[in-house]
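K.L.:
curious how this folds, go ahead:
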Amino acid sequence: MSRIAVFFVLVLFSCQGQSTNKAQQKTDTVDAKIIVPKNNTVSCEQVITQLVKSSNAIAFSQFGNTLVQVAVAYLGPEKLTIKLYVINDISENPSEKRLVEHAVGWLEFHQKTGQLLDITNDPDNSLTLRYDKRIAQEHDLSSLCYSKATIVKTGSGYALRDVMLVKDIKFNGKLDRFFTRSDFEKVFGRPDSIQLLKDEAPCVTIFDTEAPDDKYLYKSGSRFETSGDSVAVEDFWFLNGNFISYNGIRIDANTTIEDIQQLFPTAVNERQGMDKAGKLWVIRLREDNEGIVDGHIRMYFKDGKAQSIHWWSPC
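P.N.:
Presented below is the predicted three-dimensional model:
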């Protein structure tokens, strides 16, 4: 009889244990939001995307969590810079799509502190975001994101998002940086004036030919260098309706420095005053992702609006 009693007691405790375990599992399932499983195939971009998607970033309230896409724009020694963007069709012809990326937000993830900051509106006064911290805890981001990444040295002054690739620029929406003399006249008309390079004596030239008949063409404040029939932009002013199209985004005399901050937030944040009064600002943009080119592109602003861009090279 005593053996039977002991048997029933063991069965009772066993059932209660199973019930407790099931209840605990149910509670864990309900409380969990997003848990990224550990595996060796997940990428840095995938983890960061899920981490950001679990946050309260400003862009999500404006454009929706579904439309906004996430990309790691810069891997630094202490932080990841994250671009939030949407894809728009800018084509005027319904049968031919022209899809371009449009940045709608910028975030920074500081791995040591675990802070996720929204720097979209003001990099100097960032907004600390909430996010599901278990996503970062489930993965070694140092290994995922930095093991094979090229890290920009602290103090270099540039981030990958500060790059303005020449292939993405269209002058007046039609011309690349290099074109022919006939293309120049079709788009800009006849030059206002012409000067021989040897008379201007520049310390560096674009074509680097030192030919005696190389010239500068001047038009509406802009300066173009020629070599034979080839023409290249050196200075381009947003005067008389002239503009550039960058990745489908128009930049002209009405473009504000706040507009440019959406494209190049670090460069705008690190802008330099070019006179004592601080009325003329300049930002510096790299020409390549690898940092091979010594020069850079300078974009000037007057009274808070874009004035011109200039290709600068060291002598």
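
K.L.:
drop to CA atoms for contacts and neighbour counts, all remaining ones
P.N.:
Fine.

K.L.:
where do the helices sit along this protein?
P.N.:
Listed in chain order, the helices of the chain (DSSP state H) span 2-31, 44-53, 58-63, 134-137, 141-146, 181-188, 197-200, 257-263, 265-269.

K.L.:
quick one: closest of those helices to Asp89.
P.N.:
Closest to Asp89 of these is helix 58-63 (Cα to Cα; 15.5 Å).

K.L.:
buried residues, that closest one. List them.
P.N.:
58-60 (16 or more other Cα atoms under 10 Å).

K.L.:
likewise for stretch 6-24?
P.N.:
Judged by neighbour count (16+ other Cα under 10 Å), stretch 6-24 contains no buried residues.

K.L.:
on that earlier part again, adding distance to Ile87, write the buried residues of helix 58-63 out as a markdown table.
P.N.:
Converted to a markdown table, the buried residues of helix 58-63 look like this (distance: Cα to Cα, whole Å):
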| residue | distance to Ile87 |
| --- | --- |
| Ile58 | 17 |
| Ala59 | 14 |
| Phe60 | 14 |
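
K.L.:
can I get the helices of the chain in a markdown table with distance to Ser222?
P.N.:
Below are the helices of the chain laid out as a markdown table (distance: least, Cα to Cα, whole Å):
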| stretch | distance to Ser222 |
| --- | --- |
| helix 2-31 | 61 |
| helix 44-53 | 41 |
| helix 58-63 | 37 |
| helix 134-137 | 50 |
| helix 141-146 | 42 |
| helix 181-188 | 10 |
| helix 197-200 | 15 |
| helix 257-263 | 20 |
| helix 265-269 | 23 |
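
K.L.:
out of these, nearest to Gln307?
P.N.:
helix 257-263 (10.3 Å).

K.L.:
before we compare anything, build this one as well:
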Amino acid sequence: MCGILVLVTFLLSSCHGRSDKVSKIADTTGTEIRAFEGHGKEVSCERLVSDLIRSSNATAFKHFGDTTVRVRMASMSPDKATIKLYVIQDVSENAAERRPTEQAIGWLEFYRTSGRLMDITNDPDRPEELRYDKNILKGHDIFILCSPVVAAAKPGTDYESRDVMLEKDIRFNGKLKRFFTLAEFEKVYGQPDSVRLLKDEAPCVTIFATEAPEDKYLYKNGSRFESSKDSVAVDEYWFLNGNFITYKGIKIDEGTTIDDIQQLFPAAVRGRLALDKEGELWVVKLKSDATYGHIKLFFKNDKVYFMHWWLPC
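P.N.:
As a prediction, this is how the structure comes out:
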């Protein structure tokens, strides 16, 4: 009899613990939207934003699977946060060479005072108000946690300031800064392998922001450069066919491991906590000179693969 009472007590306590860890959201018809797994008291900006959006009934989730849709804070003002939903697609014309690229599939706005989450994807002038699990925000303030002026969280949490990779410290193939002339491009790389007009590629954001019809993408050894008149800038740089960079005099090439990068950017790589995965590639996000956006450093088989300057649309 005593043994039975102990077993019943254990089962009751187990069931109670489970209900505290997982909360589910239902719409007005009782249909479950998504389950949110509870986290501890400390959480990163990226985790909080992702959990918040994934608990919502955003339109993007109707057309793409939960595991396919990615979430990122795009910009922030004191009263409103703009959040981007996107997927990663391979736009390479060569089946043997992947070129993963972000494609925006949704835009949301979260308002600080009202707590309203609005979907502006289809019509910014007539946004749709979304439902989301308000329990996710208990004890957390997105506008404080995700503020660009926040340098670091308390020691021991899973959020730290990302290291900064300044353009002035980078030399492509040991010679060129990020911005250079067309003549310098040809001197170091020769003629491009292919050329595409930006108007045909229709990127959501460009480096030079001129919207000139003759602006081009120059492709060379897998890398992509943006060109406007006589000016050229690195957009994506692939560590293929001998391509490399020097950072503060230290060479980074296709043989550079993630452990080597951790020596340069310890906070971004430490414990792999700051890494995301896009497709089959791991990626470290480094702050750049830009107010918004960052540098993505991709890894394949734990070795550096390519880098990309990401800017919000």
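
K.L.:
TM value for the aligned chains?
P.N.:
Once superposed, chain against chain, the TM-score is 0.49 (TM-score structural alignment, normalised by the length of structure 2); 159 aligned residues with a Cα RMSD of 1.8 Å.

K.L.:
about what we covered before: relative to Val233 of structure 1, which of the helices of structure 1 is closest?
P.N.:
When these are compared for distance to Val233 of structure 1 using Cα to Cα, the nearest one is helix 181-188, at 10.2 Å.

K.L.:
re earlier: which of the buried residues of helix 58-63 of structure 1 lies closest to His102 of structure 1?
P.N.:
Set against His102 of structure 1, the nearest of the buried residues of helix 58-63 of structure 1 by Cα to Cα is Ala59 (11.8 Å).

K.L.:
wait, doesn't the closest one sit right on Gly105?
P.N.:
Yes. Counting by Cα atoms under 8 Å, Ala59 of structure 1 touches Gly105, with 5.8 Å between them.

K.L.:
can you work out which residues contact both of the two?
P.N.:
Leu84 (Cα atoms under 8 Å, 6 or more residues apart in numbering).

K.L.:
how many residues are close by Phe184 of structure 1?
P.N.:
Using other Cα atoms under 10 Å as the criterion, Phe184 of structure 1 is surrounded by 19 other residues.

K.L.:
gap between it and Val86 of structure 1?
P.N.:
In this view, Phe184 of structure 1 and Val86 of structure 1 are 34 Å apart by Cα to Cα, to the nearest Å.

K.L.:
do the same with Phe171 of structure 1
P.N.:
Distance from Phe171 of structure 1 to Val86 of structure 1, counting by Cα to Cα: 24 Å.

K.L.:
over to Gln115 of structure 1?
P.N.:
For Gln115 of structure 1, the distance to Val86 of structure 1 - Cα to Cα - is 24 Å.

K.L.:
burial check on the closest residue to Trp237 of structure 1 other than its chain neighbours, number of neighbours?
P.N.:
Of all residues not flanking Trp237 of structure 1 in the chain, Ser308 sits nearest, at 4.2 Å (Cα to Cα, 6 or more residues apart in numbering). By other Cα under 10 Å, the residues close to Ser308 of structure 1 number 22.

K.L.:
so who does Ser308 of structure 1 touch?
P.N.:
Contact partners of Ser308 of structure 1, counting by Cα under 8 Å, 6+ apart, are 235-238, 299-301.

K.L.:
swap in 7 Å and give it another go.
P.N.:
Ser308 of structure 1 is in contact with 236-238, 299-300, counting by Cα atoms under 7 Å, 6 or more residues apart in numbering.

K.L.:
number of residues surrounding Phe110 of structure 2?
P.N.:
22.

K.L.:
tell me how far the ends of stretch 297-307 of structure 2 are from each other?
P.N.:
End-to-end distance of stretch 297-307 of structure 2: 4 Å, with Cα to Cα as the criterion.

K.L.:
can you give me the buried ones in it?
P.N.:
Neighbour counts over stretch 297-307 of structure 2 (16+ other Cα under 10 Å) mark 297-299, 303-307 as buried.

K.L.:
what sits closest to Phe298 of structure 2 if chain neighbours are left out?
P.N.:
Setting aside the residues directly before and after it, Phe298 of structure 2 is nearest to Val283 in space (Cα to Cα, 6+ apart), at 4.3 Å.

K.L.:
that neighbour should be in a strand, yeah?
P.N.:
Yes. Counting by DSSP: H, G, I helix; E, B strand; the rest coil, Val283 of structure 2 is part of a strand.

K.L.:
now the element after the lengthiest helix in structure 2, going C-ward?
P.N.:
Ordering each helix of structure 2 by length in residues (DSSP H) puts helix 2-21 first. Note on helix 2-21 of structure 2: by DSSP states H and E, the next helix or strand toward the C-terminus is strand 22-26.

K.L.:
which helices and strands does that following strand pack with?
P.N.:
In terms of contacts (3 or more Cα pairs under 7 Å, 6 or more residues apart in numbering; DSSP states H and E), strand 22-26 of structure 2 is packed against strand 32-37.

K.L.:
tell me the angle the strand it packs on makes with strand 22-26.
P.N.:
Orientation check (axes from the mean of the first three to the mean of the last three Cα atoms, to 10 degrees): strand 32-37 of structure 2 against strand 22-26 gives 160 degrees.
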